[in-house]
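*Asks:* Sequence and predicted structure are below.
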Amino acid sequence: MKIMVLVAGLLSIAAQSLPYRHVALRQQTADSVTVVASWTAQNADSVRLAYGNGITRTRGPRGRDSVRVARPNSAANFGLTLTPLRGSVAGAARVLSVALPVRPQPAPSIDSASVDTATTAPVVPPPPPTAFTPNLPAGMRLVGDSDFDSPNVPGIEIINWDRNTVQSPTTHGVALMTVDGRSVVRAWFPEQHAGNGVGPMTITTGEMNSRSHYMAVRLRYSANYQFHTNTEKLLYPVLVAPGAGAPLLNVGRDGELAGFNAPMNGPVAPLVTALSPAGVIPIGRWFHVEYYTRLNSPGQSDGEQRVWVDGRLVLDRRNVSFVVHGAQVLFLRGRLDFTRGGGASGVLTPLGGQWVDVDRLAFYSGN
């Protein structure tokens, strides 16, 4: 009997589970809203997501997924079932639900003997470029803008991969704090760490589905910051086409911008090479980066990419083929990422760790 109890206890410990699961709303418009699910599974190699609108997807044991849902005309909930899987064996399913915002109703009409006119809201043009977005191209649409006074920002999501919010020299982590009299989001790295393709934070948008992307960010690396010898991520948007890669711009050991020298999914494997002079990304002081990329047409090398640092153009690429695809590839999301290297670095982080502060960030999309 004791052996049977022990075996049952071990099976219980090894059962697939979902200790963390969450559902939220993002990128709300008058007609639709994006439902975003995030999860972490234990003892599972995948998670099945069954959305209330009939869509079913299978994803990894830890991640995020989203689906666009039409806003209802009356109050309604939207359900999602997450099931952890280990091979074909399913663990306990978890059901989540979120209240959908009601679709705005049209304004009442004005009736008279001679007039029947519908009242509509005035069209508000997008704001002109400001000192924070001096090189914003015309025709771009604002997706999200935050100075991090609050973690809840429409259009922007802060991902704290380790979920540590108390700064420590021995951990990765993320926290909102006040620095130099301003609100910032700080991401920190532990001391004597080799990188190994690990980082504390990603800041991303909801779905943009646009050919062009502009991003402006004000940030500061700590004065003791050591860039990874294999480069580390900074500007890292996501494309719609699976396997298409990303028109990323990493930071090299000497503060240079580095990126792919050929299409990431082309017939020849691309290399991450220096694309700018050394030192364009400084450490120990606040600086301002603007990033603009327009993806190439199918089968053409007509893409373009530009970066400004403190208003100075430091990268200007024209006639670029970012991706090889038979149809027009779009940006799925804008993304700022802090991950050190794709492997171990020969230069460890300093004693006490290092950090980067982000003071403001804005994402735009366009055609």
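*Replies:* On my side now, so go ahead. Numbering: from 1, shown residues only.
*Asks:* When you work out contacts or count neighbours from here on, use the C-alpha atoms and nothing else.
*Replies:* OK.
*Asks:* all strands of the stretch 101-250 of the chain, in order?
*Replies:* For the stretch 101-250 of the chain, strands defined by DSSP state E, counting those that start in this stretch occupy the ranges 109-111, 116-118, 141-146, 156-160, 173-179, 182-189, 198-205, 212-221, 232-235, 238-239, 249-251.
*Asks:* Please compare the first structure with the one that follows:
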Amino acid sequence: MKTAMINRTVANIGLIALLWLLCTLTIPGPLQAAIFFDSDFETCNVGTENDFPCQGWDDLIPPGQHNAEWSDEVNANTLEITNVGCFSGSKCIKETFRNNGLAGDGGNKPTIYKTVPRTDHMFFRGVIKRDASFRTCTLNNSTKMWRFRGEGIGGGYPILLMGVRSDRYVVAVEGPYDFAGTYVFTGGPLISTTWQNVELEWKWNTPGVSDGIIRLWVDGVLYIERLNLALRGPTLTSVGLSGKLDTSDYYFNSSQVYAQCGTGALYWDRLAVGDTRIGPAQSRLSSADSTPPARPTLNPIP
């Protein structure tokens, strides 16, 4: 009798252990933070006038958007791979601006893009510099440089933009739910002729709650921080104050380098996007610590 009870007890313990093991194998744990890509452009062609697609970057975005990377049109803007003066290795992106927003200046706005997965929290990191001749667009004193666009016809709304106004970094949001126009968040430093690590954070608001976040760092210093934003609406049919459709299920699916308007040239290297802060890139010639910096507190900058 006692032996039978012991055997049943051992069997029960074994069954419980087996069930626990199966549960740990089949029930997923919390999602891990990820860097979706970190592009160094080392495998790209140079000087072909058709350097993309490369490393998942392409210029074939939906019809209706000006997207050709290269044009022989007079005063046309261009995007290309260069092997001169790059940050991390032997190759990087050169963005040449000839269209200064004036009539007859061509009007092309070349774009290269790389897709990104749906996520509520998104971070960008790029290493950027200008040449000595670069000037922002004379039409509105601003040059759009980087943007996240989303799903839907024409990319949908809102659109997140990072660029320069009066040669200083700014962040803009076109068509947000809670503002009848375009948010322009100023306070960034001057764009430099030496390489700068630029980081951008975007957190979607919970539908119906004003808890969206936008931050901008340059060389590890937090310059722009805006909290408590309602960037998308509370329902599947929400229309924002600007008259744009800002639905509760809207996400970005495209990260883009965008040559809109200006003169001179910009250079880009080590473009990265993830759902966690990536931290400044290090030159391969540098032995500096590459550990990502700690996240800041949520206290807004005045």
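*Replies:* Right, received. Where do you want to start? In this text, all values refer to a predicted model and were calculated from it rather than measured experimentally.
*Asks:* Out of the strands of the stretch 101-250 of the first structure, the one nearest Val98 of the first structure is which?
*Replies:* strand 156-160 (17.6 Å; CA to CA).
*Asks:* Which strands and helices lie in contact with the closest one?
*Replies:* Judged by 3 or more CA pairs under 8 Å, 6 or more residues apart in numbering; DSSP states H and E, strand 156-160 of the first structure is in contact with strand 141-146, strand 198-205.
*Asks:* and if we set it to 10 Å?
*Replies:* When contacts are defined as 3 or more CA pairs under 10 Å, 6 or more residues apart in numbering; DSSP states H and E, strand 156-160 of the first structure packs onto strand 141-146, strand 173-179, strand 198-205, strand 335-340, strand 354-366.
*Asks:* Quick check: which of these is nearest to Leu235 of the first structure?
*Replies:* Between Leu235 of the first structure and these, the shortest gap by CA to CA is with strand 335-340, which sits at 5.1 Å.
*Asks:* How far does the closest one sit from its chain's centre?
*Replies:* 9 Å (CA atoms, centre = their mean, to the nearest Å).
*Asks:* Which strands and helices lie in contact with it?
*Replies:* Strand 335-340 of the first structure packs on strand 156-160, strand 182-189, strand 198-205, strand 212-221, strand 232-235, strand 249-251, strand 354-366, going by 3+ CA pairs under 10 Å, 6+ apart.
*Asks:* Between these, which one is closest to Val143 of the first structure.
*Replies:* Val143 of the first structure lies closest, by CA to CA, to one member of those: strand 354-366, at 5.2 Å.
*Asks:* Okay, angle between the closest one and strand 182-189 too, please.
*Replies:* With axes from the mean of the first three to the mean of the last three CA atoms, to 10 degrees applied, the angle from strand 354-366 of the first structure to strand 182-189 works out at 110 degrees.
*Asks:* Now strand 354-366 of the first structure: buried residues?
*Replies:* Neighbour counts over strand 354-366 of the first structure (16 or more other CA atoms under 10 Å) mark 354-366 as buried.
*Asks:* Determine which stretch of the helices and strands packed on strand 335-340 of the first structure is the most buried.
*Replies:* Highest mean neighbour count of those: strand 249-251, a mean of 27 (counted as mean count of other CA atoms under 10 Å).
*Asks:* now the very next helix or strand once past that strand, how far from the chain's geometric center?
*Replies:* Counting by DSSP states H and E, the element after strand 249-251 of the first structure in chain order, helix or strand, is strand 257-260. Its chain's C-alpha centre and that of strand 257-260 of the first structure lie 19 Å apart, by CA atoms, centre = their mean.
*Asks:* before we move on, back to that, would you turn the helices and strands packed on strand 335-340 of the first structure into TSV with distance to Val35 of the first structure?
*Replies:* Formatted as TSV, those follow (distance: least, CA to CA, whole Å):
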stretch	distance to Val35 of the first structure
strand 156-160	13
strand 182-189	24
strand 198-205	13
strand 212-221	22
strand 232-235	25
strand 249-251	29
strand 354-366	20
